[in-house]
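*Asks:* Let's see this in three dimensions:
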Amino acid sequence: MGVMGRLLEPQIEAHLLEIEGERVIDEVRKHWAATFWWYCLAGLSLPLFVSMVWARGLFWIPLALGLAALSVGLWKIHVAYMDRFVITNMRVFRVNGVFNTNLATMPMSRILDISMKQPFLGQLCGYGHFVFETAAQDQGLRDITFVGDPQRRDLIIQRVIARAGLRTKMQMDDEDSDGS
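*Replies:* Alright, predicted model coming up:
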């Protein structure tokens, strides 16, 4: 893919360890709520452009404001679009950035705790935020914000960790399971 392709779509496959059998389980885009206000800003450009008719000789003021609102809104929407959180069978990683690509990765074995925060608005709109805790104090993959359907995504991560055998299971006897 050419330079324009890299600027328009994040390159998830380029970061996979295909020779080791790594495959994508889930690719998470930012929830629409992360870009809602940027869409509003871009939409504000339309009334500004229309107001050029009434501005007459000072038409350039609403024109400049409209172009600025449209440019900033579309840029921020694209930056959010290029931010991807990826769950594979071996690790989790985040790729973001348009011109400069940032990659933060964490093997499943290093994930000690996953906290999910879902504010009231997130419960209404269907998004939440993840906080990954590891033994390391500073890591590049700690806060993942605006994750759509966070309960399902949390279960996917827990299932991958369990299938990899990274967590021990408690063996229950028959007497423990019947409550006696």
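
*Asks:* okay, CA-based contacts and neighbour counts for the rest of this
*Replies:* Fine.

*Asks:* So V28 belongs to a helix, correct?
*Replies:* No: counting by DSSP: H, G, I helix; E, B strand; the rest coil, V28 is located in no helix; its state is strand.

*Asks:* From W54, how far out is it?
*Replies:* 45 Å (Cα to Cα, to the nearest Å).

*Asks:* Give me the neighbour count for Q11.
*Replies:* Q11: 17 surrounding residues under other Cα atoms under 10 Å.

*Asks:* Shouldn't it be within a helix?
*Replies:* No: counting by three-state DSSP, Q11 is not found in a helix; it is coil.

*Asks:* Look up how far R56 lies from it.
*Replies:* Taking Cα to Cα, one finds Q11 at 47 Å from R56.

*Asks:* Name the helix or strand for I77, please.
*Replies:* helix 60-81 (DSSP states H and E).

*Asks:* which helices and strands sit right next to that helix?
*Replies:* helix 36-50, helix 52-55 (3 or more Cα pairs under 8 Å, 6 or more residues apart in numbering; DSSP states H and E).

*Asks:* Would you indicate which residues of stretch 29-40 are buried?
*Replies:* Of all the residues in stretch 29-40, those buried under the rule 16 or more other Cα atoms under 10 Å are 29-35, 38-39.

*Asks:* Sequence B follows; please return its structure for comparison with A:
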Amino acid sequence: MGLLGSVTEPDIRRHLLREEGEVIVDEVRKHWVAYVRPALEWLLAAALLLLLPFTHPDLAWLPFLVACGLLLHGGWKILQARVDRFVITNMRVFRVHGVLSRQQATMPLSRILDITVAKPFIGRVLGYGHFVFESAAQEQGLRDIRFVGRPDDRDLAIQRVVQRSGLRGPRVVN
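*Replies:* As a prediction, the model looks like this:
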């Protein structure tokens, strides 16, 4: 993986405990909705650049600087969304994010007390939601996971992994 690949694609597999038998159940990338705002910033920057020939020559620098700022900010937000990964394994959930410096937050399955799946109206229409994890710890690095595609399926995957690991006790069949 080259320099560009190491910036835009986090190496999730190197964070696995392979000798302990840890395997990836699901790797969650941001839903496409997370890219809408940066794309709108790029469109606004393009509109400003297209209007440059029609501005007064003494003031053309201002829309040019604003357009450059919008292009840089939108590109940074796209890159942030691209490298943000939420991973469900058979032992834990973790999140890797950050462009220049990477952060990793991990929570063992045994520490997950509650998962709230928040689906705003537009999220229900477009198929995304947000996870809020509750654990026994007061402050944690893995609390809010935003713009999760197919949140109900991902929630069921986590519940299945927790149940199979035996952390919630045996299943009672009536």
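
*Asks:* can you put the helices and strands packed on helix 60-81 of the first structure in CSV and add distance to R152 of the first structure?
*Replies:* Compiled in CSV, those are given as follows (distance: least, Cα to Cα, whole Å):
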stretch, distance to R152 of the first structure
helix 36-50, 23
helix 52-55, 48
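
*Asks:* Tell me which of the ones you listed sits nearest to R142 of the first structure.
*Replies:* helix 36-50 (23.6 Å; Cα to Cα).

*Asks:* from the helices and strands packed on helix 60-81 of the first structure, which stretch is densest packed?
*Replies:* The highest mean neighbour count among these, using mean count of other Cα atoms under 10 Å, belongs to helix 36-50: a mean of 17.

*Asks:* what sits against the closest residue to G149 of the second structure other than its chain neighbours?
*Replies:* The shortest distance from G149 of the second structure to any non-neighbouring residue, by Cα to Cα, 6 or more residues apart in numbering, is to Y128 (4.4 Å). Applying Cα atoms under 8 Å, 6 or more residues apart in numbering, we find Y128 of the second structure in contact with 31, 119, 147-151.

*Asks:* For these, name the two members farthest from one another.
*Replies:* So, the contacts of Y128 of the second structure by Cα to Cα: farthest apart are H31 and K119, at 12.9 Å.

*Asks:* Out of the contacts of Y128 of the second structure, which are shared with the first structure?
*Replies:* Using both residues aligned by TM-score structural alignment, their matches' Cα atoms under 8 Å as the contact test, the members of the contacts of Y128 of the second structure still in contact in the first structure are 31, 119, 147-151.

*Asks:* Would you mind confirming that T101 of the first structure makes contact with V95?
*Replies:* Yes: counting by Cα atoms under 8 Å, T101 of the first structure touches V95, with 6.9 Å between them.

*Asks:* residues near G127 of the second structure, how many?
*Replies:* 19.

*Asks:* ah, wrong one, I meant Q137 of the first structure
*Replies:* Neighbours of Q137 of the first structure (other Cα under 10 Å): 7.

*Asks:* pretty sure it belongs to a strand, no?
*Replies:* No: in this structure, Q137 of the first structure is coil, not part of a strand, as judged by three-state DSSP.

*Asks:* quick one: it from I144 of the first structure, how far?
*Replies:* 16 Å.

*Asks:* do the same with F49 of the first structure
*Replies:* Relative to I144 of the first structure, F49 of the first structure is positioned 36 Å away (Cα to Cα).

*Asks:* who's in contact with the helix holding I77 of the first structure?
*Replies:* Helix 60-81 of the first structure is contacted by residues 29-30, 34-35, 38-46, 48-49, 51-52, 55, 96-98 when judged by Cα under 8 Å, 6+ apart.
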